[in-house]
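Chemist: Next comes the sequence, and after it the predicted model I'd like to discuss.
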Amino acid sequence: MNVLTTFSALTNPLFARLYFAQTVSQIGDALTWVGLALLAAQLAGPAQAPAVLAIALTLRVTAFVLFSPLAGVIADRVNRRTLLAVCHFGRMVVIGLMFFASAVWQVYVLMFLLNALTAFFTPANQATVPLVVGRDEARPAFALSSATTELLGIVGPGLAGLLAALLGARALFALDALSFLGAGLLILLLPALRAEQGAVDRSKLADVRDGTARLWRDPPVRFALLMELVAAIAGALILTVTVTRIEGGLQLGEAQYGWVMAAYGLGATLASLAVGAAGKRIPLTRFIALGALVTGAAILPGDLLPLGGLMLFWLLAGVGQNWVNLPTETLLAERTEEAAQGRVYGAHFAWSHLWWAFAYPVAGFLGTHLPSRAFFLGGVLALLVLGGVWLTHQQAVRRATGAASAP
């Protein structure tokens, strides 16, 4: 496998502009979430800041589930360059207003608006990748975007913390607004981006239903979507209970928590590069099945591991998470015709976040009521779901893909 294959997508000038626009905006995103945590502590006090953040995350998922199916339909019907630019500039305005927020309710309103715009942006951006590189070259393009996202997830919070110390927490929102401005201007350098399709004689509601129907009637795509539930269960445990294990169980501090979560992000980054380097030699459904197994199994011993063990197993969990989510994005491109990709990505964005809306309360219950066994029980639940999906879909996926060894 050649890791440089992952970067081959940048030889396409249209994708390169799209990629750099996404990267600029994601640097700003890293600033936003650190700024939000600091702003919550300022407005509500340190004791209530977690509650404020929890409500903000709930509003985030709610906006995604409500708006992304419609957003995907609109992406199929309009010039995506215009849609992407409007979303960037809209988020610039909303984040700019966060600089002036003086009450918690204002934070809630602005975060809902921000994520409503993100719900329109993300499916359109995902559907645009195969549009500019072609379905056959989508794997390295998605892999590079994923690797960059994961890498920024590692270095972004540290950069945000440094800038907050130098400039103040609210300055992070101003910098993020500038990142969206820059990303929007880069998008405007692209030519018109519109999916090829004939005259549209269906209602938007019919297209919303069609997007979801396409997810569930195609066995490999349905298999991937259900495996994302496995990843959501394991991922929710990692994101919500790791801090309890580090600070409560191991009696360590914030620095050690950062190391463990950095290992998790590093695993996802390396996994992205591996998917891109593998090219088409490994079926996507095999990556997805292996990833679900790895991330579910990796959290099983989490209640007993010391710091070094947690870092190693969380790195593996990050690999598994990525090997479920990244190949699924590519699978959607390869198994959906261009004219329907927007609504399919929109429906997928909603359903995949609905899994997290289920997984977060499960993780919260286990972490609160059964903290000494939370990772083990969560891992068992994830692997039970995996087993059920495998048993019910294995033969159908093999027939649909025409590969005797898949998934």
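Modeler: In hand now; what should we look at? Numbering: from 1, shown residues only.

Chemist: CA only for contacts and neighbour counts going forward, please
Modeler: OK.

Chemist: Would you enumerate the residues in contact with residue 108?
Modeler: Contacts for residue 108 (CA atoms under 8 Å, 6 or more residues apart in numbering) come out as 55, 56, 59.

Chemist: Mind telling me what element the first one is part of?
Modeler: Of the helices and strands defined by DSSP states H and E, residue 55 is found in helix 49-77.

Chemist: Check the secondary structure at the spatially most central residue of the chain for me.
Modeler: Closest to where the C-alpha atoms of the chain average out (CA atoms, centre = their mean) is residue 325, at 7.7 Å. Taken by DSSP: H, G, I helix; E, B strand; the rest coil, the conformation at residue 325 corresponds to helix.

Chemist: quick one: contacts for the closest residue to it other than its chain neighbours?
Modeler: Take residue 325 and drop its neighbours on the chain: the residue closest to it by CA to CA, 6 or more residues apart in numbering is residue 228, 6.7 Å away. Going by CA under 8 Å, 6+ apart, residue 228 touches 292, 324, 325, 352, 355.

Chemist: Okay, one more to line up with it:
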Amino acid sequence: MLSVLRIRTYRHLLGAQVVALTGTGLATIALGLLAYDLAGGAASLVLGTALTIKMVAYVVVAPLAAAFAERLDRRRMLVTLDLVRAAVAVCLPFVTEIWQVYVLIFVLQSASAGFTPAFQATIPDVLTDEQDYTKALSLSRLAYDLESLLSPALAAGLLLFVSFDSLFWGTGLGFIASALLVVSVALPSPKPTRRRGIYDRTTRGIRLYLHTPRLRGLLALTWTAATLSAMIIVNTVVIVRSDLGLSESAVAIALAGFGGGSMLAAFALPKLLDRFMDRTVMLSGAIFGILAIGLSAILFAAMPISLIGLAILWACIGFGYSATLTPSGRLLTRSTRSEDRPAVFAAQFTLSHACWLVLYPLTGWIMTTTSTAATLGWMTLIAAPGVMVALVIWPRSDRKAVSKERADMS
């Protein structure tokens, strides 16, 4: 897996991803604690609303950013957006009102909506061999997982000495370091084959995406994965602080369980994807995640749960989540030509976050009005249709070539 690091450009891009994710991880924990500090027991509702605003920014801004990305220098665009994110992050420690959180989150995530799809679409242009790209996807997943595992541990250590709002400064430093690593390498910026109008460029990625059967199946599984992660992200702070009555650092430990399970899946995926079709691996991961969250509902209803027990349950959910979504880059790459990748990666970014746009406030509302066990049960039922739909609409025989529908749209 590590052999792909011999490529300097990718090595720098992975480094940029790692440092930015570390900063983002600190901000995620600090944001949850900020919501609890401002709203107390209603923190799930506040955090769910903040994350909903984040999803609105992603859904609205990503297609617009993709429309302009193909006309801009990719490296300059990524560096500028990193610096915007850093500037917003250092404003968060000074927040005193809930509405200020909402405004800053919208600006921060609007910048991320432009940055992330363009960054993801750059990797297959740098790594043109599919085996190298598969290794890069696993390394990227590991970067996310190590952030989920190490950032909470780092946050827990820092919280012994500083207040939670100081963690936002680490976020700003992470984005600055990311900008420096991106600017240190030359990046390919594929040009479209012909000039298109703004409407065509804005909607093309989604139209190409929805014309491809395997990508429609990916969207269905994304709904399931988003349900799993929404439960963890929105409600962990309330479960740990209110249900278990534990400290701020315990929140980080519980979230580390989710990251650890996801990391185990990332280690296993390269070999699994060599032996089995992407469809089989992703469907199996989604089913495992649904079983894990369903088991969590039963256990919460039947007995008291310790912090260690919670971390183990969250690790199982994390494993299913990672196995479901990590191979998605392979599907997107083999379904697109180079000039269309930014648009189609942006379409996946937009459509996947549309799922979270629904699920973040929904899980926050359910948690606020019912018990933890009931919320886990409801989220199990909500996750299941994604697998059912994917089984029906994703063909078993999945061609690697760009689909005929996509060719017809050229």
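Modeler: In hand now; what should we look at? Just so we're clear, the structure is a prediction, and the values are computed from it rather than from any experiment.

Chemist: Just give the TM-score of the two.
Modeler: TM-score for the superposed chains, counting by TM-score structural alignment, normalised by the length of the first structure: 0.87, backed by 392 aligned residues with a CA RMSD of 2.7 Å.

Chemist: Next one: the residue nearest to the centre of the first structure from residue 112 of the first structure, what distance?
Modeler: 24 Å (CA to CA, to the nearest Å).

Chemist: now the angle from the lengthiest helix in the second structure to helix 43-69?
Modeler: In the second structure, with assignment by DSSP state H, the single longest helix is helix 8-39. Helix 8-39 of the second structure runs at 150 degrees relative to helix 43-69, counting by axes from the mean of the first three to the mean of the last three CA atoms, to 10 degrees.

Chemist: Could you give the separation of helix 8-39 of the second structure from the chain centroid?
Modeler: 12 Å (CA atoms, centre = their mean, to the nearest Å).

Chemist: With stretch 370-381 of the second structure instead?
Modeler: Worked out by CA atoms, centre = their mean, stretch 370-381 of the second structure lies 22 Å from the chain centre.

Chemist: And for stretch 245-260 of the first structure?
Modeler: Between the centre of stretch 245-260 of the first structure and the centre of its chain there are 25 Å (CA atoms, centre = their mean).

Chemist: Then stretch 301-314 of the second structure?
Modeler: Remark: stretch 301-314 of the second structure is offset 24 Å from the chain centroid, using CA atoms, centre = their mean.

Chemist: likewise stretch 122-134 of the first structure?
Modeler: 15 Å.

Chemist: Same question for stretch 255-271 of the first structure.
Modeler: For stretch 255-271 of the first structure, the distance to the chain centre is 16 Å (CA atoms, centre = their mean).

Chemist: Return the set of buried residues in it.
Modeler: Neighbour counts over stretch 255-271 of the first structure (16 or more other CA atoms under 10 Å) mark 256-271 as buried.

Chemist: likewise stretch 324-339 of the first structure?
Modeler: Buried, per 16+ other CA under 10 Å, within stretch 324-339 of the first structure: 324-334, 336, 338-339.

Chemist: Distance from the chain centre to that stretch, please.
Modeler: 14 Å.

Chemist: repeat for stretch 93-104 of the second structure
Modeler: For stretch 93-104 of the second structure, the distance to the chain centre is 23 Å (CA atoms, centre = their mean).

Chemist: Distance check, the nearest residue to residue 311 of the first structure once chain neighbours are set aside against residue 243 of the first structure.
Modeler: Spatially, and ignoring its direct neighbours in sequence, residue 311 of the first structure is nearest to residue 260 (4.8 Å; CA to CA, 6+ apart). From residue 260 of the first structure across to residue 243 of the first structure, the span is 9 Å (CA to CA).

Chemist: cool, and residue 103 of the first structure?
Modeler: 28 Å.

Chemist: One more: residue 375 of the first structure?
Modeler: In terms of CA to CA, residue 375 of the first structure sits 12 Å off from residue 243 of the first structure.
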